[in-house]
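Asker: pasting the sequence and the predicted coordinates here, then a few questions.
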Amino acid sequence: MQSKDVPGKPFTVVIDPGHGGQDPGAVYRNIREKDIVLKLGLKLADYIRENMPDVQIVFTRDKDVFIPLHQRAAIANNSHADLFISLHANYCGTPSITGTETFVLGLHRSEENLEVAKKENSVILLEEDYSTRYEGFDPNSSESYIMFEMVQDEYLDQSISMAAFIQDQFKNRAARKDRGVKQAGFLVLRRTSMPSVLIEAGFLSNPGEAQYLNSDEGQSYLASAIYRAFKDYKISVDTRSDYKLVTQQTAQSRTEQISAPVEKGTNTSPAANRKITFSVQLAVISTRIEPTPSNFNGLTPVFVREQNGMFKYFYGRESSYEEILKRKNEAAKHFRDAFITAFELDNQIPLKKALRKSDQ
């Protein structure tokens, strides 16, 4: 099982047990979140090693130590990981609430989701000079979370897919209450450069669920469910990625040679029936706004697509990669995280796949 981004590189998953060291996380009597999620992560790794030996596993922590949020993301990025899984347990003021939920990066749609993000982000208060490192972000201030309104995540679709697999397995394999796939502003997810999810495996504030989370049987069921979800996700990635990707260096060296693809009808080859175009993705937000120049710093044309209840905003549509590079440079003046994406006919596809197809 090799990563499609770099030939010969194994698929790499980062397991991130939350909290640790002087940060116990949520606590119910003598049951601590940091201990539960570490055991859960170790069991998950055992399942993957036993059944998918070609997958490379990287831990942000495999013992009881404190790892700052920015270092957790750096470990994942430096490992060139293909997937990031952050493990947590929930807590709230209503003991009757139970269930699992899996988060992806985005703006919260409810105060409940915001409170979960605040709780997990508050760990940065234990870090030295956190205000400078996180650019003045205050985890306890609702205003700080406005930054996630225009958050840009190239891997949102893959993250949602993995999250959906996890919740399906929790519900159908582990018989847990399904609280769904949600979005919220988690700093650790914002700083990772790969599909990423944050799992809340249950509520320590519920006595029964706390005992389940603290039991070897409960941890085994939950770890097995996450493993099965990972396996389903990996299969889906391999199925979609049945082409061989070139390295980033090779792709960059080819961009100067890429011209507009052959239009339909001018060639009888299968490639001639595929219309490849490039756009600049500006933002993903939870509300729809009119794609007028006044709403996007004068950029035009801007178009919008709805997917999974979120609205994606794109700038330009070019058949030439050279032309979209010009638009990307223009967009980056106003949208720092803008990136180039591609479409085949009307379906968004990975950029590397488009570069390969447009060169056929």
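Answerer: Now that the structure is in, tell me what you want to look at.
Asker: can we go C-alpha only for contacts and neighbour counts from here?
Answerer: Will do.
Asker: gap between residue 56 and residue 15?
Answerer: Per C-alpha to C-alpha, to the nearest Å, residue 56 is found 11 Å from residue 15.
Asker: what's the helix ranked longest in the chain packed up against?
Answerer: Longest helix in the chain by number of residues (criterion: DSSP state H): helix 216-240. Counting contacts by 3 or more C-alpha pairs under 8 Å, 6 or more residues apart in numbering; DSSP states H and E, helix 216-240 is packed against helix 33-51, helix 156-172, helix 207-214.
Asker: got another one to weigh against that:
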Amino acid sequence: MFKVWIDAGHGGKDPGAVANGIQEKDIVLKVSIGIKNRLEADYENVQVLLSRSTDVFLELKERTTKSNAAGADLLVSIHCNAGGGKGGFESFRYTSASENSIKLQDKLHKAIMGKLGGIDRGQKAQNLHMVRESKMPAVLTENLFIDVVSDADRLKQTTVINAIIDGHVQGIAAYLGLVEKTKDDKPVSQRDINVPSKWAEATWAELTQKGYFDGKRPGATVTREELAVIVSRIVKSNFSNN
């Protein structure tokens, strides 16, 4: 079982970069949780551990101490950037990185750029705590710029967040050589019963307005007694209109 450590930067009292109506800490948490969910759902023999799964503050030392104690096979620290002019994506390894860290960075960087597109600011080396103090191959990713309007607009789009998540998942899977689960092994995704399907939105709204439904749990299954209530409402409505 491979152990993957995903570190969502900042959190709690430390929002990270803030501009254009978004905060770095929120974006990176969403991405980190998405990486965990997709890696574990789509690939065999992998466990994803998170520095944080909620909006809490952690010192840098706490993050690397926990990841080292867990014996993770790799660490990826997720961030968004600021102060970079035209924006774009870049990744970092330690200045004296191991060959495996360099390999991980290469796999990640290429996979993320392949999904995300846009400006490629390159694969870089820097003396950053998260990649220096981690005992396993480690990379820090800077996923677009909070303070560049065009990048911030992209970060507000679900499709772009998904592209960032997918790029990380693809890069990690390629580095570790993970085997994708067969369709039979993948869990069936559960729909939110409180949200109507796109194709049924208009009809659901119309029938709710007419009183046939109470507007609750549009995606839930119907019991025979609930169906009886619905039929009764329809009959009474038709009777009153005649």
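Answerer: It's in. Treat the numbers as computed from the prediction; the structure is a model and nothing was measured.
Asker: what angle do the longest helix of the first structure and helix 207-214 make?
Answerer: Helix 216-240 of the first structure and helix 207-214 are oriented at 70 degrees to each other (axes from the mean of the first three to the mean of the last three C-alpha atoms, to 10 degrees).
Asker: so the next helix or strand after helix 216-240 of the first structure aligns onto which residues of the second structure?
Answerer: The helix or strand immediately downstream of helix 216-240 of the first structure is helix 248-254, counting by DSSP states H and E. Under TM-score structural alignment, there is no match for helix 248-254 of the first structure anywhere in the second structure.
Asker: between the following helix or strand past helix 248-254 of the first structure and helix 156-172, how many degrees?
Answerer: Reading on from helix 248-254 of the first structure to the C-terminus, the next helix or strand found by DSSP H and E is strand 276-285. Counting by the same axes, to 10 degrees, strand 276-285 of the first structure lies at 60 degrees to helix 156-172.
Asker: what residues of strand 276-285 of the first structure count as buried?
Answerer: By 16 or more other C-alpha atoms under 10 Å, the buried positions in strand 276-285 of the first structure come out as 276, 277, 278, 279, 280, 281, 282, 283, 284, 285.
Asker: which residue numbers in the second structure does that strand align to?
Answerer: Against the second structure, strand 276-285 of the first structure falls on no residues (TM-score structural alignment).
Asker: which other helices and strands contact that strand?
Answerer: strand 310-318, helix 321-331, strand 339-344, helix 351-358.
Asker: so which of these gets nearest residue 49 of the first structure?
Answerer: Residue 49 of the first structure lies closest, by C-alpha to C-alpha, to one member of these: helix 351-358, at 29.5 Å.
Asker: residue in the second structure paired with residue 205 of the first structure?
Answerer: Match for residue 205 of the first structure (TM-score structural alignment): residue 147.
Asker: could you check how far its match is from residue 90 of the second structure?
Answerer: Look at residue 147 of the second structure and residue 90 of the second structure: by C-alpha to C-alpha, they are 15 Å apart.
Asker: one more: residue 131 of the second structure?
Answerer: Note on residue 131 of the second structure: its distance to residue 90 of the second structure, by C-alpha to C-alpha, is 14 Å.
Asker: between those two, which one's more packed in?
Answerer: residue 131 (26 against 21; other C-alpha atoms under 10 Å).
Asker: host element of the more buried one?
Answerer: helix 129-132.
Asker: helices and strands around that helix, which ones?
Answerer: Judged by 3+ C-alpha pairs under 8 Å, 6+ apart, helix 129-132 of the second structure is in contact with helix 60-70, strand 138-145.
Asker: can you list contacts of the last one?
Answerer: Outside strand 138-145 of the second structure, the residues within contact range by C-alpha atoms under 8 Å, 6 or more residues apart in numbering are 74-84, 87-94, 101, 104-105, 130-131, 151-152, 155, 164.
Asker: kindly report the same for the first one.
Answerer: Contacts to helix 60-70 of the second structure, defined as C-alpha under 8 Å, 6+ apart, come from residues 5, 7, 51, 75, 129, 130, 133, 134, 135, 136.
Asker: could you redo the last one with a cut-off of 6 Å?
Answerer: Identification of contacts with helix 60-70 of the second structure by C-alpha atoms under 6 Å, 6 or more residues apart in numbering yields 51, 134, 135.
Asker: what about that helix, how far off from the first structure?
Answerer: Here the mean offset of helix 60-70 of the second structure against the first structure after fitting is 0.5 Å, by mean C-alpha distance after the TM-score superposition for the first structure.
Asker: find me the equivalent region of that helix in the first structure.
Answerer: Per TM-score structural alignment, the counterpart of helix 60-70 of the second structure in the first structure is residues 69-79.
Asker: flag every buried residue along the matching stretch.
Answerer: Buried-residue list, stretch 69-79 of the first structure, by 16+ other C-alpha under 10 Å: 69, 70, 72, 73, 74, 75, 76, 77.
Asker: let me have those residues in a markdown table, extended by distance to residue 354 of the first structure.
Answerer: Converted to a markdown table, those look like this (distance: C-alpha to C-alpha, whole Å):
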| residue | distance to residue 354 of the first structure |
| --- | --- |
| 69 | 34 |
| 70 | 32 |
| 72 | 32 |
| 73 | 28 |
| 74 | 29 |
| 75 | 29 |
| 76 | 26 |
| 77 | 24 |
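Asker: list just the nearest of those to residue 232 of the first structure.
Answerer: Taking C-alpha to C-alpha as the measure, residue 232 of the first structure lies nearest residue 76 of these, at 21.2 Å.
Asker: so how far is residue 88 of the first structure from that closest one?
Answerer: Separation of residue 76 of the first structure from residue 88 of the first structure (C-alpha to C-alpha) stands at 17 Å.
Asker: can you check residue 47 of the first structure too?
Answerer: Counting by C-alpha to C-alpha, the gap from residue 47 of the first structure to residue 88 of the first structure is 19 Å.
Asker: who's more crowded, these two?
Answerer: Legend: neighbour count by other C-alpha under 10 Å for residue 47 of the first structure and residue 88, higher for residue 88 (26 against 18).
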